[in-house]
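Novice: Take this sequence and fold it.
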Amino acid sequence: MLFGLVVVIAILLATLWALKRLSGPRGAVGQLRVLGATSVGPRERVVLVELGKKVLVLGVGQGNVRTLHVMEADELPAAPSASEGRPDFSAWLRQSVERRRS
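Specialist: Reported below is the predicted structural model:
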């Protein structure tokens, strides 16, 4: 009886391993990368997401996500390095928006 239990558990683990290995990323999941986020309200955030060669500025609220802006990845201003005192994401986002307006 113990041998039968070990066989069943081994088959279950082998099946789970095979499913994990054979199921690759679906859609854009493998290409998405969150670059940063900042809170703009109690339940609202602005999120910078890299999708392939595009960068999306998304407004995320309770129950919805809206695209605020789309730009090419090379248009994205470079984030300051750690040696420059690296400000927080909200300061960097504000600075980037001001640059685009001028």
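Novice: From now on I want contacts and neighbour counts done on CA atoms only, so please keep to that.
Specialist: Noted.
Novice: what about Ser96, which helix or strand?
Specialist: Using DSSP states H and E, Ser96 sits within helix 89-101.
Novice: pretty sure Gly59 contacts Glu44?
Specialist: Yes. With contacts counted by C-alpha atoms under 8 Å, Gly59 reaches Glu44, the gap being 7.2 Å.
Novice: Would you state the strands of the protein in chain order?
Specialist: Along the chain, counting by DSSP state E, strands occupy 32-39, 45-51, 54-61, 64-72.
Novice: Save the ones you listed as TSV, and put in distance to Arg21 and mean neighbour count too.
Specialist: Putting those into TSV (distance: least, C-alpha to C-alpha, whole Å; neighbours: other C-alpha atoms under 10 Å) gives the following:
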stretch	distance to Arg21	mean neighbour count
strand 32-39	20	14
strand 45-51	24	20
strand 54-61	29	18
strand 64-72	31	12
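Novice: Mind checking those strands for the one nearest to Leu2?
Specialist: Closest to Leu2 of these is strand 32-39 (C-alpha to C-alpha; 45.5 Å).
Novice: re earlier: output the contacting helices and strands for the helix holding Ser96.
Specialist: Applying 3 or more C-alpha pairs under 8 Å, 6 or more residues apart in numbering; DSSP states H and E, one finds that helix 89-101 contacts strand 32-39.
Novice: How many residues are close by Ser96?
Specialist: Neighbour count of Ser96, defined by other C-alpha atoms under 10 Å: 15.
Novice: The structure of the following sequence is requested for comparison with the preceding one:
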Amino acid sequence: MLRRFWILLGSTFPSPLLAETGKSGYAPPAPIISPDSTLQMLGGLILVLALIGGISWLLKRFSLIPVGTAGAVKVIAATAVGQRERVVVVEIANTWLVLGVAPGRVSTLHTLDKTGVNTNDEAGNGKDASSAVEFSEQLSHSIHKNHG
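Specialist: Take a look at the predicted model:
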């Protein structure tokens, strides 16, 4: 019985002589997720997100993304006439509408038939200058009529 006790005690507390010794040149492998690799990954992610945001801002800023014209309403032209006011020419079927757009309000300034409108922009043509003056007068008259 005493012999079993000594065997149990000896197996519970192993001798350093029986223990394996580590190799002198052994270095444990680097951890897979280290602070350096985490910072590098986050830096790359931030760089890619900034690049995507910058490109989308440039495309929106310079109107390089074509506007879809598959619907029934197509914007032909738009120009700013104030800080928050715009004049927009919209095509619906065979009709062009000249709209005044302001915050909280859209009003029709003029209606044109598409078949009667010359869409060619030719410089130096006297008809273009007279039609521009005529359109300007009609637009001015419509604006004063709506505000007056």
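Novice: Just the endpoints, please. Distance across stretch 35-47 of the first structure?
Specialist: For stretch 35-47 of the first structure, the first-to-last residue distance is 8 Å (C-alpha to C-alpha, to the nearest Å).
Novice: Name the surrounding residues that touch that stretch.
Specialist: Residues from elsewhere that reach stretch 35-47 of the first structure, judged by C-alpha atoms under 8 Å, 6 or more residues apart in numbering: 34, 48-50, 57-62, 89-90.
Novice: From the centroid of the second structure, which residue is nearest?
Specialist: Ser56 (4.1 Å; C-alpha atoms, centre = their mean).
Novice: Give the aligned range of the host helix or strand of that residue in the first structure.
Specialist: Using DSSP H and E, Ser56 of the second structure maps to helix 35-61. Counting by TM-score structural alignment, helix 35-61 of the second structure falls onto no part of the first structure.
Novice: So for stretch 85-102 of the first structure, what gets flagged as buried?
Specialist: Judged by neighbour count using 16 or more other C-alpha atoms under 10 Å, the buried positions of stretch 85-102 of the first structure are 89, 92-93.
Novice: Now for Val65 of the first structure: which residues touch it?
Specialist: Val65 of the first structure makes contact with 58-59 under the criterion C-alpha under 8 Å, 6+ apart.
Novice: switch the cut-off to 6 Å
Specialist: Residues near Val65 of the first structure by C-alpha atoms under 6 Å, 6 or more residues apart in numbering: Gly59.
Novice: I'd like to know which of the strands of the first structure lies nearest to Glu84 of the first structure.
Specialist: Per C-alpha to C-alpha, nearest to Glu84 of the first structure of these: strand 32-39, 18.2 Å.
Novice: By residue count, what's the longest helix in the first structure?
Specialist: helix 2-22 (DSSP state H).
Novice: residues making contact with it?
Specialist: Residues contacting helix 2-22 of the first structure (C-alpha under 6 Å, 6+ apart): none.
Novice: buried stuff in it?
Specialist: Under 16+ other C-alpha under 10 Å, helix 2-22 of the first structure has no buried positions.
Novice: follow-up on the earlier one: which ones are touching the residue nearest to the centre of the second structure?
Specialist: Neighbours of Ser56 of the second structure in contact, by C-alpha under 6 Å, 6+ apart: none.
Novice: ok, it to Ala50 of the second structure distance?
Specialist: Distance of Ser56 of the second structure to Ala50 of the second structure, given as C-alpha to C-alpha: 10 Å.
Novice: same check, this time on Val81 of the second structure
Specialist: 34 Å.
Novice: quick check, Lys127 of the second structure in a helix?
Specialist: Yes. Per DSSP: H, G, I helix; E, B strand; the rest coil, Lys127 of the second structure lies within a helix segment.
Novice: residues near it, how many?
Specialist: So Lys127 of the second structure, with other C-alpha under 10 Å, has 10 neighbours.
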